[in-house]
Structure formats: structure tokens, C-alpha cells
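Enquirer: Here's my sequence, what's the structure:
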Amino acid sequence: MEHVTECLDLLEQYMAGHQVVHDVEKLNFQGAGANDVYNCTAPFYDDGKWVIAARVEARDSERSHIGFFEEVNNGWRLMNDMPIFPLQDPFVTRIDGSLLFGGVWVEHRADGRATWRTLFYRGETIRSLQPFFEGPIGMKDLRIAQLTSGLILVLTRPQGQKGGRGKIGYVLLASLDELDLAKIECAPLLEGHFADDEWGGANEIHPFKNGDAGVLGHIAYFDHQGNRHYYSMIFTLDPFTGRHSPVKIIATRQDFLEGPAKRSDLRDVVFTGGAIRSNGRMTVYAGTSDAEAQRIVIDDPFEKWDHPAT
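Expert: Sure, this is the predicted structure:
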């Protein structure tokens, strides 16, 4: 069993590193009325426009849908002619040129409890998205990406007997045709990332030139008062061997602008959505305090690993 560095120690390492924040901005979403818009993707190109997918819901509700917002001069405007998906926490990637979109479907039961699973849709554009795959019941943060080799990396996040509060597993596929529930459920866990009373998940996979992957995600824990603390983190993964770097925190709530929270126990929450890497910088898009979406520009933490194979 590998040594696990607890979240508070990772936070101490982060604070000692004096990371430079080059820019920070709240995203201006228009057209969603009085609803909050948060937990967004990074911008992606679709049918000639730059688009952000984001979670839309009322402040006093957990019943969400995904809205698609197009870039306009002063922010991001809801595209009313786009399909509506009754999901939480969207993500996007491209595989063999097609758009793969997904989010978390939540079923609210009569006894007040909820069950959830990750749903995937596939199409050439947002308008043409069709149901593609349903992940296991009880699994959020299921992510898929195509590596530079063309192989498909799947990152899982079981909870319960196998994953505790949530740990990351991985499986490598030759193509999307091989994706099935059995492979996801049997995916081995990456050891050494999260203490048993803490949890984490992958939010976005960044393929490297050498065939490895950079994983952008979150790590979280409850404090003694029951408050949630979420931080943006990264690690790198060799998908053939399972070798990986330690988790490293790259952003905390204090790095973003102050703002409202959905509830008092969610004030210290950064939920990583996605990132764009360019010219040695990384622009991270994230939900803050389950109420707003912001972006932050930092030095690219993946740059030292992302190089051609030797």
C-alpha cells in the first residue's frame, strides 16, 4: 500500500509553493434568469461557435439541467435552441472527431434519498447528440478520453466497498466499442491518492505527446463541523503501467473571487470543470461554492511532463 498524503498536508504544500495567479474572472452567463450557473466545462468549439456547457439550477434546489452558452462580447449567452439535458456537472471531449458529452443523472426517490449515474451522449455537434452509454449506478466522475496513440483511457470513481468515499480507477481500451459496465466495475484503483475518509475524482483528461495523460480533478474532505472542502488538483498517469505522480493541489477557493455560496457548508468548494492549456499557462474553469463559475490562469502544471516520447 502506497503512502497517502492527506488533504491538509497537500494544502500546506500548496500554500508553501506560492503559486502565481495571473488572472481570475467570474464568468458572466446570460439568459438563465434567476438561476445559478456553475460547474462549467472549459470552452469548446461546436458548429462554428465557442460554447460552454454549465449546470443550471435554482439556489434552493438540487434539480439541475445543463445549459449551453455561446460566447458573446460581454460574456456567455444561453442558446435557447439547444437540447436540454436534465443532468449535473457536464463534461466534453472528442473521440475520433465526434463530440462526447456527459453529466450526472440524479434520481430523487420518494424517501428523500437519491441515486445517480453518469450518462454519455455522442454526436458530430451538440444538436446531433444521441444517448451513447450509461455508467454504473452510484458512479460520478466517470471520464473518457482518446490518447495520442488513439487508445481510449477510461477513469472511474467507485464508491462503497471498493472505493470508500471515492477513489479513481483506470482502464485502457482499444476503441469505444469495448466500453462496457464490466470493464468499468473491474478497473483497478490507483493506489496512494486519497485517504480513506477523503475522496477525489477526475474531471478532465489531457493527453500528453508521449502517450501519458494529465488528469485534472478534485480532492475533498469533510471537516469536524460537516463542512465540505474541495480543491482543484492534478496528477499524471502512464495508462499502460498505472504508474502515476502524487496528487498536487493547483487551486483553492481563496484563489478565486469572493462570492455567494449555495449553503454555508459549501463555501470552501472549488469543483474543477476543465482547462485550456496554451503558451505555458493553464486557464482552469471551475464552479465556486456551488453558486458561480469562474476561471483562473496559472502556470501550466503539466508542461514539464508533456513532451514527445524519447
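
Enquirer: C-alpha from now on. contacts and neighbour counts both.
Expert: OK.

Enquirer: For the residue lying closest to Gly160 once chain neighbours are set aside, which three-state class applies?
Expert: Spatially, and ignoring its direct neighbours in sequence, Gly160 is nearest to Gly166 (7.6 Å; Cα to Cα, 6 or more residues apart in numbering). Judged by DSSP: H, G, I helix; E, B strand; the rest coil, the three-state class of Gly166 is coil.

Enquirer: need the contact list for Gly166.
Expert: Contact analysis of Gly166 by Cα atoms under 8 Å, 6 or more residues apart in numbering lists Arg157, Pro158, Gln159, Gly160, Glu198, Trp199, Gly200, Gly201.

Enquirer: same thing but 6 Å
Expert: Counting by Cα atoms under 6 Å, 6 or more residues apart in numbering, Gly166 touches Arg157, Pro158, Gln159, Trp199, Gly200.

Enquirer: so what's the second one up against?
Expert: Going by Cα under 6 Å, 6+ apart, Pro158 touches Met139, Gly166.

Enquirer: mind checking how far the nearest residue to Asp306 once chain neighbours are set aside is from Ile219?
Expert: Using Cα to Cα, 6+ apart and skipping the chain neighbours, the partner closest in space to Asp306 is Phe208 (5.0 Å). Distance of Phe208 to Ile219, given as Cα to Cα, to the nearest Å: 22 Å.

Enquirer: for comparison, sequence B:
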Amino acid sequence: MIKLTKGEVKTCSVLVEEFKKNPENPEKITFSGVGNKDVYNITAPFEDEGEQVIAGRVEDRDSEHSEVHFFVEVNGEWKPRQGAPVFSLQDPFVTKVAGERILGGVEIFPHPTIKDGLGWRTVFYKGDRLATLTPFFKGPDGMKDVRIVELPNGEIGIFTRPQGEKGGRGEIGFAKVASLSELTVEVINDAPLLEGQFIKEEWGGANEIHVLSNGLLGVLGHIACFDEAGDRHYYPMVFAVNPENHQFSDLQIIATRADFLPGESKRPDLASVVFSGGLVRKSNGKAELYSGISDAEAQNIVIEDPFSQYEQ
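Expert: Purely as a prediction, here's the structure:
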């Protein structure tokens, strides 16, 4: 297994300067069958009962109350899958553990102490297929971007994103447990941070985890910041983690908003948001990056496979 080394913390602006543009073939993903609602922050396509499916966040332009729907492609458009479940969640993600499909997302609820405020947490469902998904775990209140991955030895890797006294605006932590039955709120809260990934004014999180051919974990995530006008900038990024010793590599931006097609945004301050949904690695050294764009739509682009560098 190659040795991973971490240098000095790099800001969004430094990572953008280092970014060597390679994205090509940007394409808007057309969704229908949900009225005038937006579909964004999607997963990459995944297989369920022999069919390619995309999970997407569906909501009105002026609302944060969203649902996760499952879509299948019909004549170039992605339409709601007939009979598929619908979940009251934001920002879906999928993986597999012990042969079972895992679906996760962000659940919002009335804040216990802030009048008219909302709280949030990451929740998980599992089943042998989408039709049988049932809830099995809720993460800590106030934490988005919790991700789990089955390691080659059967253990479960856990990526966390605390905010506040630990984590500031949002940093990534990592821990392991022997099995899903050992996944607890305490384990997530106690996960050590991967120190030195973000300056205190910026933040980020893990979106999708890939087990690489050498056992390293390739992390598709995001790094984010505010500009001087208060507008948000989200960038898809990658890094690798050795799950044995928790060593990790520097962050690397793999796309910017300018690499995608122009489009609408939920609000003006969200125009430069690219939320990494999922990555499909191809045999030709390329990869397809599926992303939510400006909190209003979904697109995909073709890039150089960002994880192959960690497998050499």
C-alpha cells in the first residue's frame, strides 16, 4: 500500500489555483414527473433489481423541505420509478454493506430550543433492495455528511463531520467499528478529526467513499467557503485515507462551477455551489462525476479518474 502524506492546510483559493482543468462533456440531467419541483444533490446511478436508478433531492425552489425520490431513465429523461418508496430526506447517498443496500440522507426536524428553527441529523436505512428499506440508525443531532463504508476485512469505516467546539464550521473525522451493530452516536461523536484539512473559516465533508484496489479509501467530498460578498462556493474534491493507520493525502479539487453548463440557482448566493453526489469510475481512465448544481439542478461531467493516482 502506498504511503500517504499530508502537507500544509490548503484553502479553497489555493486548491482552485492548483486545479488542472480536465472536465469535459458537461450534461444536464433531465428529470420529469415531479411537477415544477427541482431535483438536485443526486447520487450517481446504481443498480437495483437489474435497473439503473438515481436517488435525488426533490423540493420546491423556495423551500428546504425536501423528499428523496428514485428515478429511472426513460427515453433520455429520468422519471420517478413506479412503486418506489419516497423518503422525507435531503441529500441522499447509497452504499452496500454485507450485501445489503444502504440509503442515507439528512432528516430535518423542529429545533428543540430555537423558535421556528430546524435541526438536522443523518439517518440510515437498509434492505436487500430499495423496496424493502427500513430505518436502522440515526446519527447525532446537528451532524450532516456521515458516511459509512464496508472495508475489505468486513469492518465498517465511518466518516463524520462535527461542527462547533469540535470541528468549527465542519471538519471530517474517521473511525472504524467491527460491524454495523457497533455503530453508535458515541462512536461518531468521538471519531478523531483528520487534522489540517481546512482553515477555520472554511469547511467540508465526505460525500461518497470508494474502496480502492490497494485497500485505501478514496473519498469524494466537498470543500466550501464564503467570499467577501457572503456568497457560498462549494467545490468537489478528493483525497485518500489509509484505514489501517489513518494517514491521509492532501485535498484536491476536481471541478469548479465554471466546468458545468450555466443554469438556474435556488438563491443568488448559491450560484457557485457544486455538491458532489457520486462518481462512476470507468475502465478507460475516466470517471463520471454526478453533482448537484446551485441547489437547483443536477449535471454530470467526464473527468480523469481522480482515484487512480492513489492506486499506482
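
Enquirer: The residue mapped onto Ile298 of the first structure from the second structure sits in which helix or strand?
Expert: In the second structure, Ile298 of the first structure lines up with Ile303, judged by TM-score structural alignment. Assessed by DSSP states H and E, Ile303 of the second structure sits inside strand 297-304.

Enquirer: what residues does that strand touch?
Expert: For strand 297-304 of the second structure, the surrounding residues in contact (Cα under 6 Å, 6+ apart) are 22-29, 39-40, 286-292.

Enquirer: Let's see that with 8 Å instead.
Expert: Counting by Cα under 8 Å, 6+ apart, 22-30, 38-42, 254, 260-261, 263-265, 285-293 sit against strand 297-304 of the second structure.

Enquirer: just stretch 204-211 of the second structure next, same as before
Expert: So stretch 204-211 of the second structure is contacted by 93, 145-149, 151-152, 159-161, 170-172, 198, 217-224, 276-279 (Cα under 8 Å, 6+ apart).

Enquirer: now swap in stretch 85-104 of the first structure and tell me
Expert: Outside stretch 85-104 of the first structure, the residues touching it (Cα under 8 Å, 6+ apart) are 39-41, 53-55, 64-67, 105-106, 116-126, 129, 140, 144-146, 203-204, 273-274.

Enquirer: quick one: that stretch aligns where in the second structure?
Expert: Taken onto the second structure by TM-score structural alignment, stretch 85-104 of the first structure occupies residues 87-106 there.

Enquirer: For that stretch, could you pull out the residues that count as buried?
Expert: 87, 89-95, 97, 101-106 (16 or more other Cα atoms under 10 Å).

Enquirer: which residues does the residue nearest to Asp306 of the first structure contact?
Expert: So Phe208 of the first structure contacts Leu147, Thr148, Gly214, Trp305, Asp306, His307, Pro308 (Cα under 8 Å, 6+ apart).

Enquirer: Narrow these to those in strands?
Expert: In this view, the contacts of Phe208 of the first structure that belong to strands under DSSP state E are Gly214.

Enquirer: most surrounded residue in the contacts of Phe208 of the first structure?
Expert: Compared across the contacts of Phe208 of the first structure, Gly214 has the highest neighbour count, 23 neighbours, by other Cα atoms under 10 Å.

Enquirer: From Phe159 of the second structure, how far out is the equivalent of that residue over in the second structure?
Expert: Using TM-score structural alignment, the partner of Gly214 of the first structure in the second structure is Gly218. When distance is defined by Cα to Cα, Gly218 of the second structure is 12 Å away from Phe159 of the second structure.

Enquirer: Where do the helices of the second structure begin and end?
Expert: Counting by DSSP state H, the second structure has helices at residues 12-18, 185-190.

Enquirer: Select, out of the ones you listed, the one closest to Asp231 of the second structure.
Expert: Nearest to Asp231 of the second structure among those is helix 12-18 (13.7 Å), distances taken as Cα to Cα.

Enquirer: if we can go back for a sec, wait, the match of Gly214 of the first structure touches Val238, no?
Expert: Yes - using Cα atoms under 8 Å, Gly218 of the second structure is in contact with Val238, at 7.0 Å.

Enquirer: anything in contact with each of the two?
Expert: Phe307.

Enquirer: Number of residues surrounding Arg281 of the first structure?
Expert: Residues lying near Arg281 of the first structure (other Cα under 10 Å) number 16.

Enquirer: Contacts only, for it.
Expert: Val297, Ile298, Asp299, Asp300.

Enquirer: Swap in 10 Å and give it another go.
Expert: Shown in contact with Arg281 of the first structure (Cα atoms under 10 Å, 6 or more residues apart in numbering): His22, Val297, Ile298, Asp299, Asp300, Pro301, Phe302, Glu303.

Enquirer: Show the buried residues in these.
Expert: Looks like these have Val297, Ile298, Asp299, Asp300, Pro301, Phe302, Glu303 buried, using 16+ other Cα under 10 Å.

Enquirer: can you tell me how far the spatially most central residue of the second structure sits from Gln82 of the second structure?
Expert: The residue lying closest to the centre of the second structure (Cα atoms, centre = their mean) is Asn207, at 2.1 Å. Remark: distance between Asn207 of the second structure and Gln82 of the second structure (Cα to Cα) = 27 Å.

Enquirer: Next: Asn300 of the second structure.
Expert: When Asn300 of the second structure is compared with Gln82 of the second structure (using Cα to Cα), they lie 24 Å apart.

Enquirer: if you count what's nearby, which of these two comes out ahead?
Expert: Per other Cα under 10 Å, whichever of Asn300 of the second structure and Gln82 has more neighbours is Asn300, with 25 against 9.

Enquirer: export the buried ones among the contacts of Arg281 of the first structure to JSON lines and tack on distance to Leu172 of the first structure?
Expert: Converted to JSON lines, these look like this (distance: Cα to Cα, whole Å):
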{"residue": "Val297", "distance to Leu172 of the first structure": "31"}
{"residue": "Ile298", "distance to Leu172 of the first structure": "30"}
{"residue": "Asp299", "distance to Leu172 of the first structure": "29"}
{"residue": "Asp300", "distance to Leu172 of the first structure": "26"}
{"residue": "Pro301", "distance to Leu172 of the first structure": "24"}
{"residue": "Phe302", "distance to Leu172 of the first structure": "21"}
{"residue": "Glu303", "distance to Leu172 of the first structure": "23"}
